[in-house]
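S.K.: just the structure for this:
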Amino acid sequence: MTFTTDTEAQSHTTTASLAQRLKAETAGEHERMHRLMAKADVFASKERYSRFTLAQYYFQQDVEYLFQHPELAALIPDIEVRGRAQVALQDLHDLGIKPEGHELKSLDAVHPEGLGWIYVSEGSTLGAAFLFKEAQNSLGLSAGFGARNLAAYPEGRARVWKRFVQALDAADFNGSQQDAVIQGALNAFGHFGQMLEQLEQLR
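M.R.: Purely as a prediction, here's the structure:
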């Protein structure tokens, strides 16, 4: 067993890029999301998928609320092409669901913490490639009906994600600022995970 000294840990924090730290320090939450998704079995029926889409819609509302912050908008030059609340709402209409609304959970995610929430949202677009195929194969949904929120950006998932990662690292945050972004990402994962655990209660 090896131990890391405080000095070594601080050195890692200052030498690793923000994107690298986010990937490493949220890995446990990524795995937890996989387990929660498997347990939720969201493609077992259109009803279960509808609840999942409702969670997607509410989470995207949380994320898009942050787009209005000028500091965050300045960091992400193409922020206007991001966010999937509107397409998720269209999917809900296709599925016969009318959201009753929810209390925004990102209200206190000030700059730069809000960037962590956006990181979780943007990262989910990569994993959504698998989910999109499941929606097609299991439920007969498509990018034009019911599964818009899982479809790729017009430019493709990888290209848009790469631009976002470049924007993360170009921010050139110091260690404490990076810590705040990571905490924001952990908070976002925690919120979405809670919704996955309570899908039946979402309205």
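S.K.: only C-alpha atoms from now on, for both contacts and neighbour counts.
M.R.: Noted.
S.K.: now do the same for the spatially most central residue of the chain: helix, strand or coil?
M.R.: For the chain, Ser121 is the residue whose C-alpha lies nearest the centre (CA atoms, centre = their mean; 2.1 Å). Following DSSP: H, G, I helix; E, B strand; the rest coil, we place Ser121 in the helix state.
S.K.: residues contacting it?
M.R.: 60, 63, 83 (CA atoms under 8 Å, 6 or more residues apart in numbering).
S.K.: can you put the residues you listed in TSV and add neighbour count, secondary structure and distance to Arg48?
M.R.: Output for those, formatted as TSV (neighbours: other CA atoms under 10 Å; DSSP: H, G, I helix; E, B strand; the rest coil; distance: CA to CA, whole Å):
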residue	neighbour count	secondary structure	distance to Arg48
Gln60	23	helix	19
Val63	29	helix	23
Gly83	23	coil	23
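S.K.: let me know the closest of those to Ala27.
M.R.: Proximity of the contacts of Ser121 to Ala27 (CA to CA) peaks at Val63, which lies at 20.3 Å.
S.K.: how about this one, so we can line them up?
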Amino acid sequence: MSLAAISDDRLHAGVDQGLRYRLKAATEAAHHALDERLSQFDLTTTAHYRRFLQASAAALLPLEQALDQAGVGEVLGDWARRRRAEAIRADLADLGGTIVPIDLRGQPLDRPSVFGTLYVLEGSRLGAAYLLRVVTASADPIVRRATRYLRHGAGERLWPSFLSELAREPLTPDDEVRMIASARAAFAVFAKAMASA
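M.R.: Below is the predicted model of the structure:
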């Protein structure tokens, strides 16, 4: 099942979705390619799940750090509860994994780029809910327990609340171009990490 095919429309009825759908369309190919890479992992096995988490952490940690450096807390007041670095570190500690973050070099994120990066990170929670069902079917109890990252924010309305902030953000056409470029770049970071795994 493709993670890109998981629909979340029911979660945010009434939100102006024009920008969200433009972001989705602009990143659809990158999202599909990442799904293809993810399908190569058997997440019920310890070795594959460890590799998946190591690759996820290699992308997630530097992206969260870049958001921190860009002042993401001014964009999302609840950013501290959205961060998943500690959750994925704890899971990898349980599995004996290591983290080698990807070195992100380039311009600091501006406000539209913060939103583009957040679109990818926050949207990944939808796929995480599907992956969690796969992981919890593992025969290995350590794998079944190491799900802090995939469970993070479960039961909270983090994705719909992010979409609400996105819909309220005043944007120029140039801002939207930078937002889309940032979202594509974030997908590329995850794709690079998964390819290395």
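S.K.: which residues in the first structure form helices?
M.R.: Taking DSSP state H as the criterion, the first structure carries its helices at 6-15, 18-25, 27-40, 46-65, 70-75, 85-94, 113-139, 157-170, 175-197.
S.K.: export those to CSV and tack on distance to Arg148 of the first structure?
M.R.: Below are the helices of the first structure laid out as CSV (distance: least, CA to CA, whole Å):
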stretch, distance to Arg148 of the first structure
helix 6-15, 38
helix 18-25, 26
helix 27-40, 19
helix 46-65, 10
helix 70-75, 24
helix 85-94, 6
helix 113-139, 9
helix 157-170, 14
helix 175-197, 19
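S.K.: tell me which of those sits most buried.
M.R.: helix 46-65 (a mean of 22; mean count of other CA atoms under 10 Å).
S.K.: who's in contact with that one?
M.R.: The set of residues external to helix 46-65 of the first structure that reach it, using CA under 8 Å, 6+ apart, is 40-43, 83-86, 88-89, 91-92, 95, 97, 99, 101-102, 104-107, 117-118, 121, 139, 149, 192, 195-196, 199-200, 202-203.
S.K.: repeat that for stretch 149-167 of the first structure.
M.R.: Counting by CA under 8 Å, 6+ apart, 19, 53, 56, 75-77, 84-85, 87-88, 91, 122-123, 125-126, 128-129, 131-132, 143 sit against stretch 149-167 of the first structure.
S.K.: okay, how far is it across that stretch, tip to tip?
M.R.: Terminal residues of stretch 149-167 of the first structure lie 23 Å apart, using CA to CA, to the nearest Å.
S.K.: pull the distance from it to the chain's centre.
M.R.: Offset of stretch 149-167 of the first structure from its chain centre (CA atoms, centre = their mean, to the nearest Å): 12 Å.
S.K.: same question for stretch 146-161 of the second structure.
M.R.: From the chain centre to the centre of stretch 146-161 of the second structure is a distance of 11 Å (CA atoms, centre = their mean).
S.K.: got a list of what the residue lying farthest from the centre of the second structure touches?
M.R.: Centroid-distance maximum for the second structure: Ala139 at 26.2 Å, with CA atoms, centre = their mean. With contact set as CA under 8 Å, 6+ apart, Ala139 of the second structure has these partners: 44-45.
S.K.: swap in Arg84 of the second structure?
M.R.: Per CA under 8 Å, 6+ apart, neighbours of Arg84 of the second structure: 60, 149, 152.
S.K.: if you map the residues you listed onto the first structure, which are still there?
M.R.: Mapping those onto the first structure (both residues aligned by TM-score structural alignment, their matches' CA atoms under 8 Å) leaves 60, 149 still in contact.
S.K.: looking at the contacts of Arg84 of the second structure, which is nearest Ile180 of the second structure?
M.R.: Leu60 (18.3 Å).
S.K.: ok, the closest one to Ala146 of the second structure distance?
M.R.: Between Leu60 of the second structure and Ala146 of the second structure the computed distance is 17 Å (CA to CA).
S.K.: picking up where we left off before, could the contacts of Ser121 of the first structure be laid out in CSV, adding distance to Asn187 of the first structure?
M.R.: Shown next, in CSV, are the contacts of Ser121 of the first structure (distance: CA to CA, whole Å):
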residue, distance to Asn187 of the first structure
Gln60, 14
Val63, 12
Gly83, 18
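S.K.: burial of Asp78 of the second structure, as a residue count?
M.R.: 12 (other CA atoms under 10 Å).
S.K.: what does it align to in the first structure?
M.R.: Using TM-score structural alignment as the criterion, the counterpart of Asp78 of the second structure in the first structure is Asp78.
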